[in-house]
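*Asks:* Dropping a prediction and its sequence here:
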Amino acid sequence: MIINNIRESGRPFLVNDTDGYHDVILNEKTIIRVLKRYTDFYLIGSGAQGVVMSALDVVTNERVAIKKLTRPFSNPTHAKRAYREFEIMNLMDHPNIIRLLNAFTPQNSLDEFDDLYLVMELMNASLCQVTAMDLDHERLSFLLYQMLCGINYLHKASIVHRDIKPSNIVVNYQCRLKILDFGLARNVEDENILKTPYVVTRYYRAPEVILGVPYKENVDVWAIGCIFAELLTRKVFFPGTDYIDQWTKIVDGLGTPDSDFTKLLTPEVRNYIGKLPYVATRDWKEIFPDSLFPKNINDRLNAENARDLISRMLVYISLYMLVYISLYPML
């Protein structure tokens, strides 16, 4: 399978050589120091967590992605996040989990240690670009299958990702998919798993996270369900503007939750939810009409199977059955 029309991003940078390193000049205030085995740099993206570039590894003659973490040791929270990302990538070995190829720091002593660089497999695009494409359902199904395989592998290792979203999923031209960014990941048995107030980007945040209900692997399944809906409709499925509006969007889509869910809430939250107008449950056929699905592809890729699968992922109380989901007929 091939995905066409993925646009390459980035621009080349000025590079100065120092002993053993290239100083890559991003702008007047930002210089990144990279091992000399890497050359031919292009910017992929930058954000609060760091800067990512592509580069040529002259040892392997392959292009790679290099991520410089932003101030990874400025406080204990950042340090823990950097350690988690390094540790999980270093331990995981699965075709749908991004692979760590190398890690280095330009500092020479523990007292100077302030920067961390992670070298990873290079992919062609994030799923953000793919969701805007008019993909045929063979490719859509293959992408969804790989997401579930990757997250199932993490869950079997007792790891909850907690930040599944299109920008944390990358693909290549051959429609191969990998999950990345493990800074918010936790062991499923970690007693502090509920102490992070805002895990998962808002659009993909499960009801349990929004309302403070105990959660485990189901938050990742919910997020993949949201991405599945986004791939089908080519727009964000629950586009809340804040956490209250996010809950409103979920209720508008799924209806008011029943007592099996509300009994899990704190009295204050249960009282608030109880005062909101009742919203009837909608038929999934209304939400995902037949017009979204091509006719007569094959026996698996049909509207009925797609609706049935997504209805098992976007539920208020998830009966966590990912092993069975990954073998579902839609896939």
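*Replies:* Received the coordinates, thanks.
*Asks:* contacts, neighbours, all on C-alpha from now
*Replies:* OK.
*Asks:* And the helices in this protein?
*Replies:* 76-91, 127-131, 137-156, 207-211, 218-233, 243-254, 259-262, 267-275, 284-287, 303-313, 322-325 (DSSP state H).
*Asks:* let's bring in a second model and compare:
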Amino acid sequence: MNPPMVTFTTPTTNPPVDAVRRYELLDLVGEGRNGEVYKAVDLKLTRLFAIKIIPFHNKESGFPSDVMRKIALMAELEHNNVIRIHTVERLPGYSYGCRLVMEYGESNLSRYIVEHAKRGIPPEKAKLFLLQILQGLKHCHSRKVMHRNLRPANILLTANEVIKLSGFGSSDAFDVPNLQNNHNVGILRYRAPEMLLALPYTNLVDIWAVGCVFAELVASKPLFDGTSNPAVMMSIGSIFGVPTPADLKGASSYFDNKLGLYEPKNVEPRISLARLVPNLSRKGLDLLQKMLCINPCRRITAANALRHPFFKDLHAERARTP
């Protein structure tokens, strides 16, 4: 695949519309790791895009290396369930900076969950969303990219209810577990236990996050809660019990030293996962448990999750569709 095209426009004193009136910024729709994201209309093609404004803080050094790396990672991810970059352009109206012109998603799963909180999301709809999330994630992992910030707000939804993974500002390339991995990325309640414990981690942290999102789709509320690493670990322990040293090195001492609640005889979960997602089928619960496996070495992969019997009916339906 060719790298994203870079075009340059003449700076203007009016940032919302460039010099050739190509894009007009409409609404601020989010704030990413490196800049703000706007809903914008392409005045030439009369269609909507999402534009991320990335100002550079040091014009002497040119394109920041971390921005270049993130753009290069995203450029490799051409898939129907992953947000696509159309162009990377010099930022008009500023002395230095760039803008990413990307696909626009009309909504996201965070908003969708809130809108359907009272009546709940139909199980088959949640299943279809999960299938698409895993398809996009499988593609990311096949390209050696881990997202590291999967959450409902970063999972976009088009007008036709097609899932688009977005929010790649925290993404990184992966190969093997790395002690230097950043553990302070993503939202706390979606972080895998190995990240919370500052242990080496792999792309399977994304599977944990998807499990959290799936449970939220089914239950209409987050599965875990807390405003600190210990608080979230305690929330996880209240469902799955205290991780054993065989599952996560140092977990027992973490609970003992930081939370003061480690007791070898009390490692059984106090709250049943099935009780927290009562509308989930037996097969769906089995898949959720495999995604939320405390031991990352036994956690299911995106490719294997897509082959789980939970999706058998959807695969059969697609096979029948001409």
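*Replies:* Okay, I see it. If you're wondering where the values come from, they're calculated on a predicted model, not measured in any experiment.
*Asks:* follow-up on the earlier one: closest to residue 22 of structure 1 out of the helices of structure 1?
*Replies:* Minimum separation from residue 22 of structure 1 across the helices of structure 1 (Cα to Cα) falls at helix 76-91, 22.7 Å.
*Asks:* sorry, back to before: can you lay out the helices of structure 1 as TSV showing distance to residue 186 of structure 1 and mean neighbour count?
*Replies:* Listed next are the helices of structure 1 as TSV, based on distance: least, Cα to Cα, whole Å; neighbours: other Cα atoms under 10 Å:
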stretch	distance to residue 186 of structure 1	mean neighbour count
helix 76-91	8	16
helix 127-131	23	19
helix 137-156	10	19
helix 207-211	14	19
helix 218-233	12	23
helix 243-254	22	18
helix 259-262	24	14
helix 267-275	26	12
helix 284-287	33	12
helix 303-313	21	18
helix 322-325	18	15
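*Asks:* okay if I get these as JSON lines plus distance to residue 102 of structure 1?
*Replies:* Below are the helices of structure 1 laid out as JSON lines (distance: least, Cα to Cα, whole Å):
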{"stretch": "helix 76-91", "distance to residue 102 of structure 1": "9"}
{"stretch": "helix 127-131", "distance to residue 102 of structure 1": "24"}
{"stretch": "helix 137-156", "distance to residue 102 of structure 1": "21"}
{"stretch": "helix 207-211", "distance to residue 102 of structure 1": "34"}
{"stretch": "helix 218-233", "distance to residue 102 of structure 1": "27"}
{"stretch": "helix 243-254", "distance to residue 102 of structure 1": "38"}
{"stretch": "helix 259-262", "distance to residue 102 of structure 1": "45"}
{"stretch": "helix 267-275", "distance to residue 102 of structure 1": "46"}
{"stretch": "helix 284-287", "distance to residue 102 of structure 1": "45"}
{"stretch": "helix 303-313", "distance to residue 102 of structure 1": "36"}
{"stretch": "helix 322-325", "distance to residue 102 of structure 1": "32"}
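*Asks:* Quick one: closest of those helices to residue 115 of structure 1.
*Replies:* helix 76-91 (10.4 Å).
*Asks:* That closest one: how far from the chain's middle?
*Replies:* 16 Å (Cα atoms, centre = their mean, to the nearest Å).
*Asks:* Ok, stretch 20-39 of structure 1 next?
*Replies:* 28 Å.
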